[in-house]
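> here you go, sequence then predicted model.
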Amino acid sequence: MKKFKTAKESKVSITELMLPSHSNFGGKVHGGHILNLMDQIAFACASKHSQAYCVTASVNRVNFLNPIEVGELVTLKAAINYTGRTSMVVGVRVESENVQTGETKHCNSSYFTMVAKNGEGKNIPVPGLIVEDNQGLRRFARSMERKTSAYDRDTKYSSKKFVAKEYLHLMDAENVKLEVD
């Protein structure tokens, strides 16, 4: 296995026609179906990069920007944005295309942290990422920032470190009724 790989070596994309069976009660494509497709392509990308079985460790921020209609083509694109020792951040972009008009819409982007596993389910090292341009550097740096922010947020709000009285004044502007001792 290579010690380092480019994002291009692991990049994958899929296109799928959205069928009535993919729709929700509002007649749009169900967000859960799109999330399932996103997880599949993140797995494919991470597995291709690591040459190993991968599992989803976390998903960072999924915003549904535009609805997807039944009959549209949905294209998902995935690339490695960051590599740690045993984990990878896979950037996933979802676009829809109206086949009659040719109009395309950016529907969402998300970041999946995937971890490589061996046959016994233990984490294994992954190849590092060769960053070839400013776009790749921006994506890698953004992933580093997200990782640090998540750690800081988790630590700050852990039950052992959280100090409720420091947040009480923030509740005044929120739709909440506090009945806390």
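Sure, I can see it.

> contacts and neighbour counts: CA atoms only from here.
Will do.

> quick one: residues contacting Thr86.
By CA atoms under 8 Å, 6 or more residues apart in numbering, Thr86 lies in contact with 115-116, 123-126.

> quick one: buried residues of stretch 124-141?
124-131, 136, 139-140 (16 or more other CA atoms under 10 Å).

> can you get me the start-to-end distance on it?
23 Å (CA to CA, to the nearest Å).

> can you list contacts of that stretch?
With CA under 8 Å, 6+ apart, stretch 124-141 has contacts from 1-7, 49-50, 80-88, 116-118.

> this is the comparison structure:
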Amino acid sequence: MNNKITFASAETCMIMDPIHSNSLGNVHGGELMKIMDNIAGIVCVKHTKGTVVTARVDEIEFHKPVHVGNIVTCTGQLAYVGTSSMQVMVNVVVDRLDESSDQEPALTAFFTMVHLVDGKPSKVPKLVINTKEEEELYKLGEKKYKEIKLKL
């Protein structure tokens, strides 16, 4: 049995409906951020096997608009763990069904999630780095974590 804690991830796809948009057919940024927040939460629940809350969202960047009828794919990848907090890199790509183009990046952000036990921050399992890609992601997440700590 493998006891190594790997880098948790999660993914979901959704077609954007009129309920997600304004009167011009553009999907509200808040709707997309909600999807991103859910994915970040799922990633961290998978890692901690417990309750997590969103503490912070950093560097949210809107790259391309999303419209009604587009399919969005949202992925989250655990990047770094501190004592009770975790950094999750979240990406949203868009498929435009009326065009023959490839998927395009629509949004990116880093989420800081905190593990709670009895309503208080609680220790999270450490990560074991198994690949070069995980090492690079860990270094990026660690950099973001340290930048946040400097701001506080």
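Structure received. In this text the structure is predicted, and so the values were computed from the model without any measurement.

> which of the buried residues of stretch 124-141 of the first structure fall in strands?
128-130 (DSSP state E).

> before we move on, the earlier item: in a markdown table: the contacts of Thr86 of the first structure, plus distance to Ser23 of the first structure.
What follows is those, written out as a markdown table (distance: CA to CA, whole Å):
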| residue | distance to Ser23 of the first structure |
| --- | --- |
| Val115 | 31 |
| Ala116 | 33 |
| Asn123 | 37 |
| Ile124 | 38 |
| Pro125 | 39 |
| Val126 | 37 |
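
> helices or strands up against the strand or helix carrying Pro105 of the second structure?
Taking DSSP states H and E as the definition, Pro105 of the second structure sits inside strand 104-117. Helices and strands touching strand 104-117 of the second structure, as assessed by 3 or more CA pairs under 8 Å, 6 or more residues apart in numbering; DSSP states H and E, comprise helix 29-48, strand 51-62, strand 85-95.

> deepest-packed of these, please.
Highest mean neighbour count of those: strand 85-95, a mean of 25 (counted as mean count of other CA atoms under 10 Å).

> start and end residues in the first structure for that strand, please.
Mapping strand 85-95 of the second structure onto the first structure (TM-score structural alignment) gives residues 87-97.

> number of residues surrounding the aligned residue in the second structure for Ile68 of the first structure?
In the second structure, the residue paired with Ile68 of the first structure is Val66, using TM-score structural alignment. Val66 of the second structure has 24 neighbouring residues, counting by other CA atoms under 10 Å.
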